[in-house]
Every structure is written in structure tokens, then in C-alpha cells.
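S.K.: Show me the folded form of this:
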Amino acid sequence: MSDVPPGAVTLIAAVARNGVIGNSAARIAAGAPAIPWRLPGELAEFRSITMGGVLVMGRATYDTIGRPLPGRTTIVVTRDPSWSAEGVLVAGSLESALAVAAEVGGEVFVAGGAQIYALAMPLATRQILTLVPADVDGDVAYPEFAAWEWRETRRVRRDGYERVWLRRLPSSRLRRFAFERYLPRKPGPAARVIAGLAFVSGLVAVSYWLFDLARQHGRDDLTAGPRPVILILASIAYWPAACLFWWLLYPRSGRSMPWSSIDERGGVGHG
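M.R.: Sure, this is the predicted structure:
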């Protein structure tokens, strides 16, 4: 763990091909397994990776485990101020949990569930994902993430699964600040319709202006004379400008689930 900088946050999870990571408390109460697979050796490897670190998890995840894991500090995030468990630190929010983890020291591993993963994803510097090559039945899913923000640094193939290490690209923090602070995080259909209308209306306006000006000058050949040439170049320049506008309005269109964005060539968001 010496290569992990102080304050780093690592998400660690096992994810099925369809994005499922487990079952909710309601389904568990109805008889469904908390984790709908058994992977020989995977839990032992999880123990080896996280030993000596700090585990941050939600209360539902802790309840499925039932006890603090030996050799690691466990911090449970819960909204219930009266909840407690022996050998466990309690925090009312993810931010509070990370502050406590910083005081404890050691690498911080976020171990679930789905809401805690989603809250921690913007803060994470690494992900360690166990990829399960199967579509399983479950109602709790790993959050989507922008594939272009991450680079695969390591992949280990085991019997029945693969474990992949991802590291956030340094420049992604600047792009996240520039795009997500001032633009919609998840634009809906209305935002995309507006962007499309702006694109089409701009194209129509530029085309009308070009042909109208050429008609006023009595030119049937739009390539004749300097002014029409300039207008043609301006209309051509509109296309990349319109594409840039679309990209800025919808910067997270590259979101993808972890299995589909991590292929056997080791590429995460490379095409």
C-alpha cells in the first residue's frame, strides 16, 4: 500500500456482468442471498488487500457481515444516531466517515453498499473491482462511472473471476470541476432536445444567411468572390462549434457500467 498517497479513497467491490453487486435487505429477508455468487478465494484476497486499512460501509452492508472484520478499522455510516456496535466506529455521513478515517490512518476502502459507493465515487482515486462473468439476479447495482476518467493499472485472472485495479486520471479532476460544477450532472431528455433544436436552428440560420446574401449579390456560384468564400468557411466552422456545444451540455454521455467499459485489452474508455 506504499504507492497509495495519503488521503486516497479506494472503492472495492465485486460486480456481476449486469452491474449487480447484491440484494437489498428486503430481498434478503425474503430468503435471497446477500451476495448471489460464491467465488473460491475471492474473500481471502479481499482480506489480504484491505488488511491494515480502514473499511467504510453503510449500515445495511455491515448488517450482512454482522461483525467488524479483524485487522481493519470499520466505520459504519448510518443516519441513526442511537445505533452502535462493539468494535465499530459510527459516522452520520460519508464526509464524517472519511474525516474519522483520516484520524485513524491507513488506506481507506469503501466497501458498500450502492448509496455509499455512489457518494464516494466523485472522491475516489482508485477502484478495485472483482468482475464476475455472469448475469445474476439482484436488485442492488454498482454505480455507473465515466470510463474516460479511469485507467486500468493491473488485472489478475482467477478461477471464475477477474480482479481489476483502476486509477483516476489526474486531469479528470480539472475536467470534473469545469464541466460538472457549472453544467447539469445528468441532463434529461429535455436538455438533449434543447441542444438538438439549437444545433438545427443554428444550421438553418447560417444556411439562410449564406444563400440570402449570395442572392442579394446576384451570385449563383457561391464560390465566386471573397465574401461568399468567407461565409462558406464560417458555415463549415459552425459544425465543430455545434458539436462542442453538445459536448459541453452533455459531458457525461460517456458513462458506462464497469463490465462494459473494461475489456480484455485493458482499455477503460479507450474506444
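
S.K.: only C-alpha atoms for contact and neighbour calcs from this point on.
M.R.: Will do.

S.K.: Contacts only, for Asp135.
M.R.: For Asp135, the contact set (CA atoms under 8 Å, 6 or more residues apart in numbering) comprises 16-18, 20.

S.K.: And for Thr64, nearest residue in space, chain neighbours not counted?
M.R.: Closest residue in space to Thr64, ignoring its immediate chain neighbours: Ala34 at 6.7 Å, by CA to CA, 6 or more residues apart in numbering.

S.K.: Please read the previous query as pertaining to Ala114.
M.R.: Tyr142 (5.8 Å).

S.K.: Wait, the residue nearest to Thr64 touches Val20, no?
M.R.: No. Assessed by CA atoms under 8 Å, Ala34 is found out of contact with Val20, at 11.3 Å.

S.K.: Please report how far the residue nearest to Ala114 lies from Ser172.
M.R.: Applying CA to CA, to the nearest Å, the value for Tyr142 to Ser172 is 21 Å.

S.K.: And Val200, by the same measure?
M.R.: Here the criterion is CA to CA. By it, Val200 lies 31 Å from Ser172.

S.K.: for stretch 121-130, which positions count as buried?
M.R.: By neighbour count on 16 or more other CA atoms under 10 Å, the buried set for stretch 121-130 is 121, 124-130.

S.K.: quick revisit: neighbour count: Tyr142 and Ser172, which is higher?
M.R.: Tyr142 (22 against 14; other CA atoms under 10 Å).

S.K.: List the contacts of that one.
M.R.: By CA under 8 Å, 6+ apart, the residues touching Tyr142 are 15, 19-21, 114, 117-118.

S.K.: Who wins on neighbours among those residues?
M.R.: Counting neighbours by other CA under 10 Å, the top entry in the contacts of Tyr142 is Ile21, with 27 neighbours.

S.K.: Now do the contacts for that residue.
M.R.: 13-15, 35, 138, 140-142.

S.K.: Need the max-distance pair from those residues.
M.R.: Largest separation among the contacts of Ile21 by CA to CA: Ala13 and Gly138, giving 14.8 Å.

S.K.: for comparison, sequence B:
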Amino acid sequence: MSATLTIVVAIDAERGIGVDNKLPWHLPEDLAHFKRVTSGHPIIMGRKTFDSIGRALPNRRNIVITRNANWRHEGVEAVPSLGAAVKLVGEASAFIIGGAQIFNDAIALAERMIVTEIAHTFSCDTFFPAIDHNAWAQSAREAYHSDANGYAYAFVTYEKVGRQA
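M.R.: Down below sits the predicted model:
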């Protein structure tokens, strides 16, 4: 048995996920959703994503993938690859939280994706891979409207097609 991997990502209408290593939007409802979903679980991210957050996230096992064997940060376990991160979490349910290269590598390994789809296009320089609807089936959708900024958005869960329960 190995880890159950879930990708957690927020994307705009063009699958944008970031610009200049930052989120291009402020969506408090998504940040609260992210915290609810990932609290108490290991989170796996690339070093640039960690740098954009700036600290280990509380109540989560923070695992950072970096090619720099000397990289260290308090409250974080550093590993050289996604495979090493998956091995480190063992049989736990873990969440892949970015960035683009880690998402590209993880999409074949993940069993579920929790995607915040924001119905707006932002100026992004980093994108989430296209979701292959032959490989992924939508299992849940909760649509909302942000009072903070007026964006329509939805929390969408995708399950890998043919995944063994």
C-alpha cells in the first residue's frame, strides 16, 4: 500500500496558477477551504511554492522537494524528488500543493484532485496542466460567489477514472 495523493490547486479560467511566484488573486474563501482540506495531513510542494508561502504551514507535515541537498528550513522535511516525498509519507493521505512542475509530475500518481475553479482570467505566467476528462471524472462541484472580490468560483473534486476504491 502506498500514499493516497490528492492534488489541491486553485486555477483561473485559463488554468493559470501564479505570476512571479505569487497567487494573482486574493480569495479568502479558497484559503479557508485549503486550510480545512489539508490540516492534519502531509503536504508536498516544490521549493518555489514553499518560498512563496514563506514558512511551514501549521498542523501539517511540510515536505519540500528541492534539488539543493543543502536546503533546510525549520519545520520542513526536504527531499530530492516526488518519489522520495511519496515514500516518506508512507500510507498517509497526502496533498500535493504545487507548483507547476510538481503538479505535472504528480498528476499521473494522484487519485483525486480538489480544484478551485475561479471564473476569471488573471495575468499568469504559470499554469496547471490540462485536465484530461478521459482520465478524470468530476465527482463533486460546489459553486460560490466571493463577497470579498466578486469572483464566481467553484470547489470541484475530480476522481481518477477507474481508480480502485
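
S.K.: So which of the buried residues of stretch 121-130 of structure 1 belong to strands?
M.R.: Secondary structure from DSSP state E places 126-130 of these in strands.

S.K.: I'd like those residues laid out as a markdown table, including distance to Ala147 of structure 1.
M.R.: Putting these into a markdown table (distance: CA to CA, whole Å) gives the following:
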| residue | distance to Ala147 of structure 1 |
| --- | --- |
| Arg126 | 13 |
| Gln127 | 12 |
| Ile128 | 14 |
| Leu129 | 14 |
| Thr130 | 16 |
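
S.K.: For Val108 of structure 1, state which of those residues is nearest.
M.R.: Nearest to Val108 of structure 1 among these, with distances taken as CA to CA, is Arg126, at 10.3 Å.

S.K.: Report the separation between the equivalent of that closest one over in structure 2 and Thr6 of structure 2.
M.R.: Counting by TM-score structural alignment, Arg126 of structure 1 lines up with Arg112 in structure 2. From Arg112 of structure 2 over to Thr6 of structure 2 the distance is 5 Å, taken as CA to CA.

S.K.: for Phe155 of structure 2, same thing?
M.R.: Taking CA to CA, one finds Phe155 of structure 2 at 14 Å from Thr6 of structure 2.

S.K.: Now do the shared contacts for these two.
M.R.: By CA under 8 Å, 6+ apart, Phe155 of structure 2 and Thr6 have these common neighbours: Ile114.

S.K.: Quick check: Leu31 of structure 2 is in a helix.
M.R.: Yes. Applying DSSP: H, G, I helix; E, B strand; the rest coil, one finds Leu31 of structure 2 inside a helix.

S.K.: Tell me how many other residues crowd it.
M.R.: 12.

S.K.: now Leu248 of structure 1
M.R.: By the measure other CA under 10 Å, the count of residues near Leu248 of structure 1 is 15.

S.K.: For it, which non-adjacent residue is closest in space?
M.R.: Leu248 of structure 1 sits nearest to Phe179 (CA to CA, 6+ apart), 7.0 Å away.

S.K.: Over to Leu94 of structure 1?
M.R.: Leaving aside its sequence neighbours, Leu94 of structure 1 sits nearest to Val77 (CA to CA, 6+ apart; 6.4 Å).

S.K.: how about the one you found, what's its match in structure 2?
M.R.: Using TM-score structural alignment, Val77 of structure 1 sits opposite Ile65 in structure 2.

S.K.: Doesn't Pro5 of structure 1 belong to a helix?
M.R.: No. Pro5 of structure 1 is assigned coil when assessed by three-state DSSP, not a helix.

S.K.: Return the residues in contact with it.
M.R.: Neighbour list for Pro5 of structure 1: empty [criterion: CA under 8 Å, 6+ apart].

S.K.: before we move on, the earlier item: residue in structure 2 matching the residue nearest to Leu248 of structure 1?
M.R.: Here Phe179 of structure 1 stays unmatched in structure 2, going by TM-score structural alignment.

S.K.: What's the first helix or strand after the one helix or strand Phe179 of structure 1 maps to?
M.R.: According to DSSP states H and E, Phe179 of structure 1 maps onto helix 172-180. Using DSSP H and E, the helix or strand that follows helix 172-180 of structure 1 in sequence is helix 189-216.

S.K.: Pull up the aligned stretch in structure 2 for that next one.
M.R.: Counting by TM-score structural alignment, helix 189-216 of structure 1 sits on no residues of structure 2.

S.K.: got the buried residues for that helix?
M.R.: Neighbour-count burial for helix 189-216 of structure 1 flags 195, 199, 202-203, 206, 210-211, 213-214 (criterion: 16+ other CA under 10 Å).

S.K.: Please apply the same query to stretch 105-116 of structure 1.
M.R.: Buried positions in stretch 105-116 of structure 1, judged by neighbour count with 16+ other CA under 10 Å: 106-114, 116.

S.K.: roughly how far is it from the heart of the chain?
M.R.: In terms of CA atoms, centre = their mean, to the nearest Å, the centre of stretch 105-116 of structure 1 is found 15 Å from the chain centre.
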